[in-house]
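*Asks:* Need the 3D shape of this:
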Amino acid sequence: MLEAQREREDKYEVDHDFAVPDLEETLPAGGRLEQATTTLDSVYYDTDDHDLFGHRVTLRRRAGGTDAGWHLKVPADKARTEVRLPADDADGIPAEMTDLVAGVAVDKPLRPVAMISTTRGTYRLFDAGGILLAEVADDRVQATAIGDSARASAWREIEVELGEGGDEELLQRIGERLTRGTARPSEWESKLSRTLAADTTSDLARADGTARTVLLAYLDAQVEAIVAGDVWLRRGLDPIHSTRVAIRRFRSTLRVFRDLFDPDQRRRLDRELKWYAGALGEVRDRQVQRERFAGAVATLPVELVMGPVAARIENDLLAEQHRSLDTVMDTLAGARYRDLVASLARWRTAPPLTDEDTAGEKAIKQAAGKARRKAKKRLATAVAVGDDTELHRARKAAKRARYAAELAAPVPGTKKAARKVKKYKKIQRVLGEHQDSVVATGILRMLGARAGTTPGENGFTFGLLYALEQQNADNARAQATRLVS
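*Replies:* Okay, the predicted model is just below:
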């Protein structure tokens, strides 16, 4: 059975004669320190083109230690999620694992790419109640890359991984103890990247100049979320919302900062991301409306709920949600989606920047400012006209202004970034409520019509819910009026 856990760790490079400091002073009152030594042997798998590696996804089979078996590591913001599967005697990679990485590997075959043997001295820090706070691993590593880039290497490093009871402050305290000596933060993201002698920090996250770094690192974070969403979808989980948000942020950046990217490649990727987001949106819309309608029905007096209203809503919308999810899964298996994943990988290694990016911080600030002015203008127009379509356009402009402010926040000289993000997030929420009500009225009209022609049901309650949604839309318009400034 597949198991998953979140992994947050810091890595340090040390010399072979490094002395691990006394870690007991980092323990809370009543805590304890346990030590052990073990040997870990791991074989890493990837495509010939290192597609998993390019997206910071790793697949390995480990022997030794308490977690022997198959491990799949997927980026998760500043941490990683590790999916585990016990090893068996069968040859080859388990289908459960190959299925999860099919999208990232773009259906290419997987083969061993590296063998890493580690002699690990562990220091496990527990609190007074026996809860694991952190594990400090003193690793002496021997590694061999397999294939055309075959090479052997050896080094020593320290890994500090948070346990279920640890926090970022503890990571910092342990790091301070280590760096009082000769330990230094590692330039390598993983043992695999060092084995292959390849820096996994892509060009999207690594650029010359502050502005380019900010721009490309923002996009890189969205690619990570999209790739993680692919894996979780194949595992049967629900990353629909987080994946769509990442796509929106990516597309918004392509549009707001359009002058910094090759126009043809920018338009092509934007079109494909819009296509994929559309498929995900069909699922998400049903999820949102099911929750919305269930809450609305629950607040109505019992005497106004005539017939099996909740059942009609749940059964009809859930059936549509499942059909839409089936479409998404078919999409993941298609050639067009594989091409999209390959495109995102290319943008990571070689983003199509134009000469305009040399304008640096000025270009970032100007584009973000333009997005703010457009959002302000569209909101004023939408409120004056009162048209649903214009309000929806204003909502999308507010999203782009918000995401642009998020991206530009680290650029030196950017003022009041947090306040701008908060402002446009509020506009987005208010106009989002309006749009949800507009969509809801259409669905309620359809459900009410079905109920009206079904024995034992009638459309009264759906009509009441329809009127309430119209009222919600009116309230949102009024709130939007007050947001014009």
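*Asks:* Only C-alpha atoms from now on, for both contacts and neighbour counts.
*Replies:* Will do.
*Asks:* which residues in the stretch 201-350 of the chain form helices?
*Replies:* 210-234, 240-256, 263-299, 309-332, 335-349 (DSSP state H, counting those that start in this stretch).
*Asks:* repeat for the stretch 51-200 of the chain
*Replies:* Counting by DSSP H, counting those that start in this stretch, one finds helices in the stretch 51-200 of the chain at the ranges 51-54, 95-100, 168-179, 191-195.
*Asks:* Highest mean neighbour count out of those?
*Replies:* helix 51-54 (a mean of 22; mean count of other C-alpha atoms under 10 Å).
*Asks:* what's that helix packed up against?
*Replies:* With contacts taken as 3 or more C-alpha pairs under 8 Å, 6 or more residues apart in numbering; DSSP states H and E, helix 51-54 sits against helix 335-349.
*Asks:* that older thread, now mean neighbour count and distance to Leu465 too, for the helices of the stretch 201-350 of the chain, in TSV please.
*Replies:* Listed next are the helices of the stretch 201-350 of the chain as TSV, based on neighbours: other C-alpha atoms under 10 Å; distance: least, C-alpha to C-alpha, whole Å:
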stretch	mean neighbour count	distance to Leu465
helix 210-234	22	33
helix 240-256	21	25
helix 263-299	16	7
helix 309-332	16	11
helix 335-349	18	39
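*Asks:* now the other sequence, so there's something to compare against:
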Amino acid sequence: MIDPRAQRTGAKRLPWSDASSDAAATGPRFTPADSFLVFAYAVVAREAAALAAKRRAGAEMPTPHEIHQLRVTARRLRVALRLFRRLLPSRDVAHFRAELRWFASSLGDARDLDVYTESFKQYAQGLPPDRRRELSDYELYLRRERAEARQRAAAAFESARAAALFDELQRFAAAGPSAGALRRWRSLSIREAVRRSMRGSVGRVRRLGRELDERSRATELHALRIRTKRLRYELEFFAEVYPELAQTAEACKALQDLLGAHQDAYTANARFRRYAASLRKQGGDGTLPPALAELRRSQLAQARAVRKSFKERWPAFAATIDAARRAIS
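*Replies:* Okay, here's the model as predicted:
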């Protein structure tokens, strides 16, 4: 898929070729006056190297923690490609973003069930023995779901498609920008590009958030969570040049985690509905055992509490991201 580009920069060592270096150890490599194009390739190279490092030799099935890290890194790389899409070859960006979406989605069910199973186990362990016995059939259902999800994740992880994606990403990152791209974008500094990006990204999050209240749909809160996560990753990229943005990225993570708790509650509720449907297929009436019905009620109550907390926390968060935007302007 990667199109060879006729003109490359020379053999001189350039920032994007040092993707394995630890920026935290060596200090900032860029200043606001530097080329945004060179910065873009450096970020993409670093994120691609991080993804490759998390794919263990021998294509062994990753542990639950490694699955989480792979998904996060794939998402960060997708955000980087989206953020820098105007500067990068459009066909490559479209290809990589589609393949990274496939890869992260292939691991998604396994990761979600890993997290949910641990949470459910803690709930079950807190019940009296007689109540815990009510959950045995559901626990068996979860084990089957989790095993099937991990099989799907293993198939994707070990596939030739995933291997090709990792190889293509590393070749793309190592190649760097063409001489033509360097000429075209030579006047765009990091300072100017970050200003533009912050205006757009902060504005999108603000528009979504100010419309939400305690009656908003779960899909609307989830959309804000995705936008906030995107903004967080952008801020983390830019914090290499503007360290003060790291604190704003932490504020984004806090809101992302809050909205994630809301999404987890609704995802769990959907899982209960699927389980009830499976009971009906087996000839039952689809009624959840009392211990599960109680858990379902507590999770919906948690979702309501998150909505209330969001309404209280939103003004301070909006002020924080607005201040970060003004600081760069």
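*Asks:* Fetch the TM-score of the aligned pair.
*Replies:* Here the TM-score for the pair of chains, by TM-score structural alignment, normalised by the length of structure 2, is 0.75; 284 aligned residues with a C-alpha RMSD of 3.2 Å.
*Asks:* quick one, what contacts Tyr45 of structure 1?
*Replies:* Residues near Tyr45 of structure 1 by C-alpha atoms under 8 Å, 6 or more residues apart in numbering: 58-60, 110-114.
*Asks:* err, Val43 of structure 1, not the other one
*Replies:* 60-62, 112-116.
*Asks:* secondary structure class for it?
*Replies:* At Val43 of structure 1, secondary structure determined by DSSP: H, G, I helix; E, B strand; the rest coil is strand.
*Asks:* Now do the helices in the stretch 151-300 of structure 2.
*Replies:* Using DSSP H, counting those that start in this stretch, helices in the stretch 151-300 of structure 2 cover 160-175, 179-184, 190-210, 218-238, 245-281, 290-328.
*Asks:* Where in structure 1 does the fourth one align, residue-wise?
*Replies:* Structural correspondence for helix 218-238 of structure 2: residues 388-408 of structure 1, per TM-score structural alignment.
*Asks:* With structure 2 overlaid, how far apart is the matching stretch on average?
*Replies:* Stretch 388-408 of structure 1: mean distance to aligned residues in structure 2 after superposition is 0.6 Å, counting by mean C-alpha distance after the TM-score superposition for structure 1.
*Asks:* from the chain's centre, how far out does that stretch sit?
*Replies:* Distance, stretch centre to chain centre, for stretch 388-408 of structure 1: 20 Å (C-alpha atoms, centre = their mean, to the nearest Å).
*Asks:* Over in structure 1, tell me which residue corresponds to Lys308 of structure 2.
*Replies:* In structure 1, Lys308 of structure 2 lands on Ala478 (TM-score structural alignment).
*Asks:* can you pick the most crowded of the contacts of Tyr45 of structure 1?
*Replies:* Leu59 (26 neighbours; other C-alpha atoms under 10 Å).
*Asks:* Wait, it touches His71, no?
*Replies:* Yes - in this structure, Leu59 of structure 1 is within contact of His71 by C-alpha atoms under 8 Å, at 5.8 Å.
*Asks:* And the spatially most central residue of structure 1, how far from Thr195 of structure 1?
*Replies:* Nearest to the geometric centre of structure 1 sits Ala225, at 2.5 Å (C-alpha atoms, centre = their mean). Separation of Ala225 of structure 1 from Thr195 of structure 1 (C-alpha to C-alpha, to the nearest Å): 25 Å.
*Asks:* Lys416 of structure 1: neighbouring residues, count only.
*Replies:* Lys416 of structure 1: 10 neighbours (other C-alpha under 10 Å).
*Asks:* likewise Ser216 of structure 2?
*Replies:* As a measure of burial, Ser216 of structure 2 has 11 neighbours, counting by other C-alpha under 10 Å.
*Asks:* swap in Thr354 of structure 1?
*Replies:* There are 13 residues near Thr354 of structure 1, going by other C-alpha under 10 Å.
*Asks:* can you pull the contacts of the residue nearest to the centre of structure 1?
*Replies:* Taking C-alpha under 8 Å, 6+ apart as the criterion, Ala225 of structure 1 is in contact with 75-77, 242-243, 246.
*Asks:* mind running it again at 7 Å?
*Replies:* The contact partners of Ala225 of structure 1, taken as C-alpha atoms under 7 Å, 6 or more residues apart in numbering, are 243, 246.
*Asks:* Then Asp203 of structure 1?
*Replies:* Residues near Asp203 of structure 1 by C-alpha under 7 Å, 6+ apart: 348-351.
*Asks:* distance of it from Ile158 of structure 1?
*Replies:* On the measure of C-alpha to C-alpha, Asp203 of structure 1 and Ile158 of structure 1 end up 27 Å apart.
*Asks:* same deal with Asp339 of structure 1?
*Replies:* 38 Å.
*Asks:* again, but for Leu100 of structure 1
*Replies:* For Leu100 of structure 1, the distance to Ile158 of structure 1 (C-alpha to C-alpha) stands at 30 Å.
*Asks:* same question, Pro239 of structure 1
*Replies:* Distance, Pro239 of structure 1 to Ile158 of structure 1, using C-alpha to C-alpha: 33 Å.
*Asks:* One more: Ala375 of structure 1?
*Replies:* 48 Å.
*Asks:* next one: Tyr276 of structure 1
*Replies:* Counting by C-alpha to C-alpha, the gap from Tyr276 of structure 1 to Ile158 of structure 1 is 41 Å.
*Asks:* ok, now Leu353 of structure 1?
*Replies:* The separation that Leu353 of structure 1 has from Ile158 of structure 1, given C-alpha to C-alpha, amounts to 37 Å.
*Asks:* what do you get for Ala398 of structure 1?
*Replies:* Distance from Ala398 of structure 1 to Ile158 of structure 1, counting by C-alpha to C-alpha: 45 Å.
*Asks:* before we move on, the earlier item: which one of Pro239 and Ile158 of structure 1 is surrounded by more residues?
*Replies:* Taking other C-alpha under 10 Å, Pro239 of structure 1 and Ile158 do not tie; Ile158 has more neighbours (25 against 18).
*Asks:* Map that one onto structure 2.
*Replies:* Using TM-score structural alignment, Ile158 of structure 1 lacks an equivalent in structure 2.
*Asks:* Wait, Ile158 of structure 1 touches Ala137, no?
*Replies:* Yes - at 5.5 Å, Ile158 of structure 1 counts as touching Ala137 under the criterion of C-alpha atoms under 7 Å.
*Asks:* and which of the contacts of Asp203 of structure 1 is nearest Phe460 of structure 1?
*Replies:* Taking C-alpha to C-alpha as the measure, Arg348 is the one of the contacts of Asp203 of structure 1 closest to Phe460 of structure 1, at 53.9 Å.
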